[in-house]
Structure formats: C-alpha cells, structure tokens
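# Need coordinates for the following:
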Amino acid sequence: MEAQLAKILLYFDVFSYPLTREELMQFSGLPEERASQVEESLERMAAKGWIKQEGGFYYIGPGDHFVKRRIDGNLLAQKRMKAAQRYSRIISWFPFVRGVFLSGSISKGFMADHDDIDYFIITEPGRLWLSRTLLTLFKKIFLLNSYRNFCINYFVDTQNIFIPEQNIFTATEIVFTVPTFNLSMHEEFLKTNSWTLRYYPTFRQNGNHLKENTPLLKVFLEKLLQNSLGDRLENYFLKKSVNYIRKKFAKMSDEEFTKAFSIKPHELRYLPNRQQFRILDEYEKRIKDFEKLTGLNLGPDLVQQIDEK
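Down below sits the predicted model:
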C-alpha cells in the first residue's frame, strides 16, 4: 500500500500539490473500509521521513509553502468557477458543439493568479473548424481576444474522442475533466477511454456544474449549415486556420511545429506532447529518487512515454 500511495503523491508533487487522505484513497481506488490502513501507512511513511504531513495534507517535496499555496489556489478556483460555468453555457450555444468540459488547472479545483480557464470542446463530425472559427471570433470581438476566461485550445469531434497517449499525465487530464455541457457525452468520453482505469480505478468527476439548454438560434444555424455550404465553409476554415497558426508560429521549424500542434480535420490540440514529456520525465525522476531513498519498489512503470511525431 505504501508504494501505491507514494506513486500518487509523487505525481501530484510534480505540481507542488499536496493531497488529503481522502483524495489519496479516491485516486488510488481504495475503498473507505481501508481508511484506517491508509492512515497507518501514511503515519509510518511520515515517521520515517519519506513524506511530510501538515494540516491534514501529505506531500513529498521540500516546499513548506505547499499547503498554503494549495488552499489559496482552491479558493481562487471556487471563485472562478462561476465564470467557467457562464462561458461554458455560452460555448454550448454555438452551432455543432456537442460537449463542453473544463480541463487544465480549474478541473483539479486549483488555480494560480495567472491561470486561464481551459475548455475541452467536442463538436459534430465535419464541423469542428466551423465551430472553432465562430468561437474564436466571439473571443476576439466580445472578449478582446482575452484567454483568461476563454482558453479554447482542445477540440475533437464525437467520432474521435479516444485519446491514444496512454500514460498517467493523459489519464489525469481525462478523468479530471469537469462536464459543464452534455453529461452523457462526458460519460461516453470516459467509457471510450476506459484505459484510464489502470491509473484511476474509481475516481470520476461529478456533474454538479452542468448548464444545459439549447437555444433556437443554435438549432436554426445547424439546419442552415448542415449541407454543402457548411462543408465548403468547414474546409475553408480548416485551411485558413492552419495557415494562420503556422504563420503565427513562423519561428518554429517544421519539426517543432509538428510536435507543438496536432491539427487535423477532426482535432485541434496545442502543445500536445511538449508538456507531457516534461512532466513524465520529472515524474520518472522522482520515482527513481524515492526508490533510492526508501528502498521501496514502486512496481510497474506507469509513465509509458508516447512516441514523438
């Protein structure tokens, strides 16, 4: 059990994020009847100096400020959740949007002052780039191109919700997504990515932040554009978007650009690999350091790197 708990603590330590006993049990898939055993294991690890305990939180890293940082970040996330719900509802009003989930920091219940609110958006097949263009125009015109409450950096369509990179980083990002529009789509998303159960056997977010309604204008626009005109606009916006993004990041080599973006008819992802590699490398290093310090064997490697493009 100590190895099981240590792996979870080590991963969240990469983000300087201490965990409670309850969270450790949720993330590890341990049932409530084993709470006393978990408590004993944590106390033993703390007594040996392997982990630190402060105010009901556990962590491994050296920072004494971790707990205060987490509490402050949790409070800020709660405050900004209203904006996240409001803009999720607005996103859901746009034509061909089929699912809206919160991702990134706010989905973990934590935000730093500089963090944007990230959205994972699922669209109708063949209309991803039309939807994305309309949402981008809204951001540029009405939000003065501000990303703070409206960072729309991840799009897939309903036929491509399987995420191929199977590692603890991607699993964490998937299971922590918070559904704000279309709970059934979120359930399908999790079911399609059932490989995440290897990392989080039981943990799932709830649907407490759902905002559901479909305005008549959305229905009308979808009927208006579900034809050859819509097809032509989709292809046009895809080509224009690729050219715009490539021009915006012209300083990148072709190889760097390919690694930094995933741009396909059914998908748009910014920096899909770069952050994963950095975090997974750091996690693997911490596992090795912890094993050397404690003599524990943390078991099979859960990092599983992804192939670079």
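# From now on I want contacts and neighbour counts done on CA atoms only, so please keep to that.
Fine.
# Report the spatially nearest residue to Val97, omitting neighbours in sequence.
Closest residue in space to Val97, ignoring its immediate chain neighbours: Thr123 at 4.5 Å, by CA to CA, 6 or more residues apart in numbering.
# Which strand or helix spans the residue nearest to Glu267 when sequence neighbours are not counted?
When the adjacent residues along the chain are set aside, Glu267 lies closest to Val156, with 4.5 Å between them (CA to CA, 6+ apart). The secondary structure element spanning Val156 is strand 151-157 (assigned by DSSP states H and E).
# for the helix or strand following that strand, packing partners?
Beyond strand 151-157 on the C-terminal side, the first helix or strand identified by DSSP H and E is helix 168-175. Helices and strands touching helix 168-175, as assessed by 3 or more CA pairs under 8 Å, 6 or more residues apart in numbering; DSSP states H and E, comprise helix 274-294.
# Another for comparison:
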Amino acid sequence: MSLGFSILQTLKYSDYFGFPLTLEEIHLRLIGVHSSRPILVHTINQMLIKRLIEQSGNYYHLPSHSGLVARRHTRAKLSASLITRARSLASRLARLPGVLAIYLTGSLALDNGDDTSDIDLMIITQRGRLWTTRLLLTLATSLLGLRRTPTSHHNSGKLCLNLYLTPSSYLLPSPRRSLYTAYELIQAIPLYDPHNTNSALLAANPWIHSYLPNFPLPTPTGSDPEGRAQPRQYSVRGGSDPIGRTIESLCYRLQLLYMHGKLTREYITPNSAFFHPHDPGKIILHKLTLLK
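Now for the predicted structure:
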C-alpha cells in the first residue's frame, strides 16, 4: 500500500463517522503504512495540489466535505456534557467489588457524540471476577435506570457496558482483531484507572501495529498489570479463593443461561465478554471497499 493510498483510506474511514482529521491525527491513525512526519507532510501537500484531499483550517478531509469541520466542533460541544456525566457515573460504578478500570469508548471517546449518543464503556475486572462484577454492574445500572436496553427508546446518556476484560484476557482473540478494534483500543479514555491498566492493555496487543504502525505502543514491563496489592477489601470474595471461584462460576452459568437464545455473534468466555453482535469495522470496510 502506498503512503498516498493509506492517507486516502485513513480519511475515508474517519469520513464515515463525519470526523475530519488534523495532521497529528492522520499521523497516529495512518492505516497500514509507517511514515515519518516530514514524509507524511510532503505527501499530503502533493495530494492537496492534485485535489485528492482538501484542507480546511487545521483539518483534512475528502473533497467537498468541508462541512464536517463545523460538525466536528458542534459535536465536541455536545459531547462535553455527556463525558462529564460518564466520569461521574464511572466514579460511582468503580466502588463496586471487582472493578479494576473503566474506559470510555465509541464516539464520545473522540468528542464525536451527538444529542442521541449513549455512553459506551469498557470494563476491566479483577481476575476471576468478571461475571460476578458484571452481574453487580448490570443490577446497579438497571435499578438506577442508567442502563441502555434493547427496548430503550431514549438512549442519550444511557450506559452501554459492551466490553469486559480481565488482565488474563488483555490480548484480544484473533476473531476480534480488526481495524475497528485497533482504533477502539487506542482511542479509549480511562475514566477510572488507578493501576494504569491502559499501558498494560495496549502493550498486550502488538497486533495493533499491523493496522496502525505509526501509533506508539507501550513496551511490556513484565509486571503484573493488575498489581499485586489489592486496593481494598471487597465484600464479595474474589476468584482466588474457593468461595470466590464458586460465586464466579455460578454467576457465569446463570448469565449464560439468561443469554441463551439471545446471543448472535457476541464473543463470550469466562475471562472476556464482547457484546458487539456485529463488528462495525467489517461493515464499514465492506461499504467503503477500503481493505480486503
């Protein structure tokens, strides 16, 4: 893939979300090709001369799509209150047993939400606690009316807890590795992360470089990404003791039973839960015929 083609593909992908990019964003989000900044700037200037792309202020976009710049500014303002809400809710949810970290994902992580956006969250739980913690989070958000459900009519500001991982499952499985998930990982904003799971999570997924070779990934440290010392004593016993393992196994089986007949292409294991029935990235790439 040539650098010019990569730049065009990168802008096409972001254009699908109505999101023009700055020079720095193009450099970090460049699809499939590694490039130094000077060479990138030179190539972009050549593409501007040939009118293959356009520039509006600090933003680059496809030809005749300059209106996306104003849209990006508008969406950034609309996103601000929802991100504030997300931080507030995350601080409350973090008090529940087993929660190791909470990340904001999706459009809001890019300040690209609108007045109908829900709040997508990725939850990192302690080892052996995923399904116990998920049950507690589901009950809490449902009782408080915070959780988005399939039958919800007004989803603005509702929580969508659609991805759960533990330190044992930081490395995403092959079926879940795609350009879309690579972007999701590098864009995710830690709302609660006292143990710096973000560095460990990114370092555990070097495959990201096969899609986004310019993005700087942390170097694996070899230390326990969860931390040896526990931050607090929990009322629900963890997965390292017999009672905790029994509770976790029961929670896993009960939730699998509840989800039976409802699952389509979700990816569920004892240590991970991907509640995206369809990979949006594959749908987007197919529509735009970006990559094979």
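# Where in structure 2 does the strand holding Val156 of structure 1 align, residue-wise?
Here strand 151-157 of structure 1 aligns to structure 2 at residues 160-166, judged by TM-score structural alignment.
# what does the matching stretch rub up against?
The set of residues that contact stretch 160-166 of structure 2 without belonging to it, under CA atoms under 8 Å, 6 or more residues apart in numbering, is 118-128, 130, 147-148, 271-276.
# what sits against the residue nearest to Leu172 of structure 2 when sequence neighbours are not counted?
The spatial neighbour of Leu172 of structure 2 that comes closest, neighbours along the chain excluded (CA to CA, 6+ apart), is Asn205 at 6.9 Å. Applying CA under 8 Å, 6+ apart, one finds that Asn205 of structure 2 lies in contact with Tyr170, Leu171, Leu172.
# Just the element for the aligned partner of Arg87 of structure 2 in structure 1, please.
With TM-score structural alignment as the criterion, Arg87 of structure 2 lines up with Gln85 in structure 1. Remark: Gln85 of structure 1 resides in helix 66-92, with elements defined by DSSP H and E.
# mean shift between that helix and structure 2?
Relative to structure 2, and after both are superposed, helix 66-92 of structure 1 has an average distance of 1.7 Å to its aligned residues, where the measure is mean CA distance after the TM-score superposition for structure 1.
# Which other helices and strands does that helix contact?
On a contact count with 3+ CA pairs under 8 Å, 6+ apart, helix 66-92 of structure 1 meets strand 97-103, strand 178-181.
# ok now the last one, how far from the chain's centre?
In terms of CA atoms, centre = their mean, to the nearest Å, the centre of strand 178-181 of structure 1 is found 12 Å from the chain centre.
# What are the boundaries of the strands in the stretch 201-309 of structure 1?
When secondary structure is read from DSSP state E, counting those that start in this stretch, the stretch 201-309 of structure 1 shows strands at 261-264, 267-270.
# coming back round to it: which among the helices and strands packed on helix 66-92 of structure 1 is found nearest to His65 of structure 1?
strand 97-103 (25.0 Å; CA to CA).
# Now do that closest one: which range of structure 2 does it align onto?
For strand 97-103 of structure 1, the matching stretch in structure 2 spans residues 99-105, with TM-score structural alignment as the criterion.
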